[in-house]
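A.B. asks: Below are the sequence and a predicted model for it; my questions follow.
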Amino acid sequence: MSDQKSKSMLKPLLEFGPVVLFFVAYLKLKDEVFQIAGTEYSGFILVTAGFVPLMVISTLALWKLTGHLSKMQIATLVLVVVFGGLSIWFNDERFFKMKPTMIYLLFGGILGVGLMRGQSYLKVVMEEALPMQQEGWMILTRRLCLFFFGLAVLNEAIWRTQSEETWVYFKTFGLTAAMFAFFMAQSRVFQTYGIEKEE
């Protein structure tokens, strides 16, 4: 197996592995209560305590593997550490459940600032992988900005009104499926404004 092929297989494993492990561990420990140093911790808090260092290790491994990290990956890691740490410190799962809200508000806000300046910050991140005319980038950025804000609102609605287990399923599968569906729905933009790479 070539070194390049090994890297291409390891990259998605490092990106999605921690989330999958969080989900599996939660299903096993969700109904358990653990007594540690005289304090009771739910299975959710214990799984979160395992997820935070795992996310740090996998992100560092991804950096070593690829030689770089995107600003999105760095921001996501910081918010995982901050909100996961707050949940563990205060023994309160609500902080960790707020984390996706903060991530999507941050990303949506950054794209929004760029739009107000007449720029597409999305283009800066994705132009090499997805060559497109400026007009196409502006359309896609406006839509993704609104989409991020919509996901932030949806996450708040889910964790505040639904059961913990429902939120875990939503975070693990719902958000990923929503992002995939969003980009699939933009196929018309890609076809209309896409630029074919020269050989």
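C.D. replies: Thanks, I have the structure now.

A.B. asks: Going by C-alpha atoms from here, please, whenever you check contacts or count neighbours.
C.D. replies: OK.

A.B. asks: Just the helices from the chain, written as ranges.
C.D. replies: Per DSSP state H, the chain has helices spanning 3-29, 43-66, 71-90, 94-116, 121-126, 134-161, 164-169, 175-185, 187-193. These are given in chain order.

A.B. asks: List the contacts of the most far-flung residue of the chain relative to its centre.
C.D. replies: Ranking residues of the chain by C-alpha distance from their mean position (C-alpha atoms, centre = their mean) puts Gly38 at the top, at 34.0 Å. Under the criterion of C-alpha atoms under 8 Å, 6 or more residues apart in numbering, Gly38 has no contact partners.

A.B. asks: okay if I get the helices of the chain as a markdown table plus distance to Glu199?
C.D. replies: Shown next, in a markdown table, are the helices of the chain (distance: least, C-alpha to C-alpha, whole Å):
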| stretch | distance to Glu199 |
| --- | --- |
| helix 3-29 | 21 |
| helix 43-66 | 24 |
| helix 71-90 | 29 |
| helix 94-116 | 31 |
| helix 121-126 | 19 |
| helix 134-161 | 21 |
| helix 164-169 | 43 |
| helix 175-185 | 25 |
| helix 187-193 | 19 |
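
A.B. asks: Reformat these into JSON lines and put mean neighbour count next to each item.
C.D. replies: Formatted as JSON lines, the entries for those read as follows, by neighbours: other C-alpha atoms under 10 Å:
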{"stretch": "helix 3-29", "mean neighbour count": "15"}
{"stretch": "helix 43-66", "mean neighbour count": "18"}
{"stretch": "helix 71-90", "mean neighbour count": "17"}
{"stretch": "helix 94-116", "mean neighbour count": "19"}
{"stretch": "helix 121-126", "mean neighbour count": "16"}
{"stretch": "helix 134-161", "mean neighbour count": "18"}
{"stretch": "helix 164-169", "mean neighbour count": "16"}
{"stretch": "helix 175-185", "mean neighbour count": "13"}
{"stretch": "helix 187-193", "mean neighbour count": "14"}
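
A.B. asks: one more structure, for comparison:
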Amino acid sequence: MAGKTIDPKLKTALELGPIVVFFAAYLLLKDRVFTIGGTEYQGFILVTAGFIPLMLISTGLLWKLSGHVSKMQVITLVLVVIFGGLSVWLNDERFFKIKPTLIYLLFGGALGVGLLRGESYLQGLMEATLPLQPEGWMILTRRLCAFFFGLAVLNEVIWRTQTTETWVYFKTFGLTAAIFLFFMTQGAVFKKYGIEKDQG
């Protein structure tokens, strides 16, 4: 299916909306306990249960409207369904908390495999929006690979040593801010190895 033009604001809303709703719902329900079918569920579990169909709907709409979803978005969605579902089914929030760790290990591992083969898989994902010379892609890929592994370790430390509320804040704001700051600090690479779009 060919890509379609989609309003950038709508695209951002579909990508970030479920996370914002998850955070808001958690703040509302975090201290409540719900009894369903004779089993008690913490608010976090119910919010997780609602997050799964919300992610499915938003990703489906994104695909329908734009004609495209990235491999990273598909992998993330699959892990949300699997580990979110396990958390709800087993009434154990730990499965959902492990999800970011696995996502970053998968992304970091995939980039690492490419590097071992002398390739930048990142280039194939982002070349259309971020033109760089091959050397630039390799540098950026090595750094992002290490960064993803670092985030995986950090998520493990946070959820295992901090409260659920602290982890929710970390997942909602900390991880997003970390990725934003990573790319903001790569200005030297973009400047040195960037390719002008009208070049050639």
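C.D. replies: In hand now; what should we look at? Because the structure is a prediction, the values reported are computed rather than measured.

A.B. asks: From Thr161 of structure 2, how far off is the spatially most central residue of structure 2?
C.D. replies: For structure 2, the residue sitting closest to the mean C-alpha position, by C-alpha atoms, centre = their mean, is Thr76 at 6.1 Å. In this structure, Thr76 of structure 2 and Thr161 of structure 2 are 24 Å apart, going by C-alpha to C-alpha, to the nearest Å.

A.B. asks: One more: Ile19 of structure 2?
C.D. replies: Between Ile19 of structure 2 and Thr161 of structure 2 the distance is 23 Å, computed by C-alpha to C-alpha.

A.B. asks: for Met55 of structure 2, same thing?
C.D. replies: For Met55 of structure 2, the distance to Thr161 of structure 2 - C-alpha to C-alpha - is 28 Å.

A.B. asks: I'd assumed Lys4 was in contact with Ser66 of structure 2.
C.D. replies: Yes - counting by C-alpha atoms under 8 Å, Ser66 of structure 2 sits close enough to Lys4 to count as a contact (4.6 Å).

A.B. asks: Touching both of those two, which residues are there?
C.D. replies: Residues within reach of Ser66 of structure 2 and of Lys4 at once, by C-alpha under 8 Å, 6+ apart: there are none.

A.B. asks: returning to that earlier point: thought the residue nearest to the centre of structure 2 was touching Ile103?
C.D. replies: Yes - counting by C-alpha under 8 Å, Thr76 of structure 2 sits close enough to Ile103 to count as a contact (6.6 Å).

A.B. asks: what sits against Met55 of structure 1?
C.D. replies: If a contact means C-alpha under 8 Å, 6+ apart, then Met55 of structure 1 has 18, 77, 80 as its contacts.

A.B. asks: Apply 7 Å and report the result again.
C.D. replies: Under the criterion of C-alpha atoms under 7 Å, 6 or more residues apart in numbering, the neighbours of Met55 of structure 1 are Pro18.

A.B. asks: For it, give its distance to Pro100 of structure 1.
C.D. replies: Look at Met55 of structure 1 and Pro100 of structure 1: by C-alpha to C-alpha, they are 15 Å apart.

A.B. asks: Same question for Gly112 of structure 1.
C.D. replies: For Gly112 of structure 1, the distance to Pro100 of structure 1 - C-alpha to C-alpha - is 18 Å.

A.B. asks: what's the answer for Leu60 of structure 1, then?
C.D. replies: Here Leu60 of structure 1 is placed at a distance of 21 Å from Pro100 of structure 1 (C-alpha to C-alpha).

A.B. asks: again, but for Trp63 of structure 1
C.D. replies: In this view, Trp63 of structure 1 and Pro100 of structure 1 are 22 Å apart by C-alpha to C-alpha.

A.B. asks: How about Ala157 of structure 1?
C.D. replies: Taking C-alpha to C-alpha as the criterion, Ala157 of structure 1 is separated from Pro100 of structure 1 by 12 Å.

A.B. asks: try Lys11 of structure 1
C.D. replies: Counting by C-alpha to C-alpha, the separation of Lys11 of structure 1 from Pro100 of structure 1 is 22 Å.

A.B. asks: repeat for Leu46 of structure 1
C.D. replies: Distance from Leu46 of structure 1 to Pro100 of structure 1, counting by C-alpha to C-alpha: 19 Å.

A.B. asks: repeat for Ala75 of structure 1
C.D. replies: The value you get for Ala75 of structure 1 to Pro100 of structure 1, if C-alpha to C-alpha is used, is 11 Å.

A.B. asks: Not counting its neighbours along the chain, what's nearest Leu14 of structure 1?
C.D. replies: Once its chain neighbours are removed from consideration, Leu14 of structure 1 has its nearest residue in Ser58; the separation is 5.4 Å (C-alpha to C-alpha, 6 or more residues apart in numbering).

A.B. asks: Repeat that for Ile139 of structure 2.
C.D. replies: The shortest distance from Ile139 of structure 2 to any non-neighbouring residue, by C-alpha to C-alpha, 6+ apart, is to Val189 (7.8 Å).
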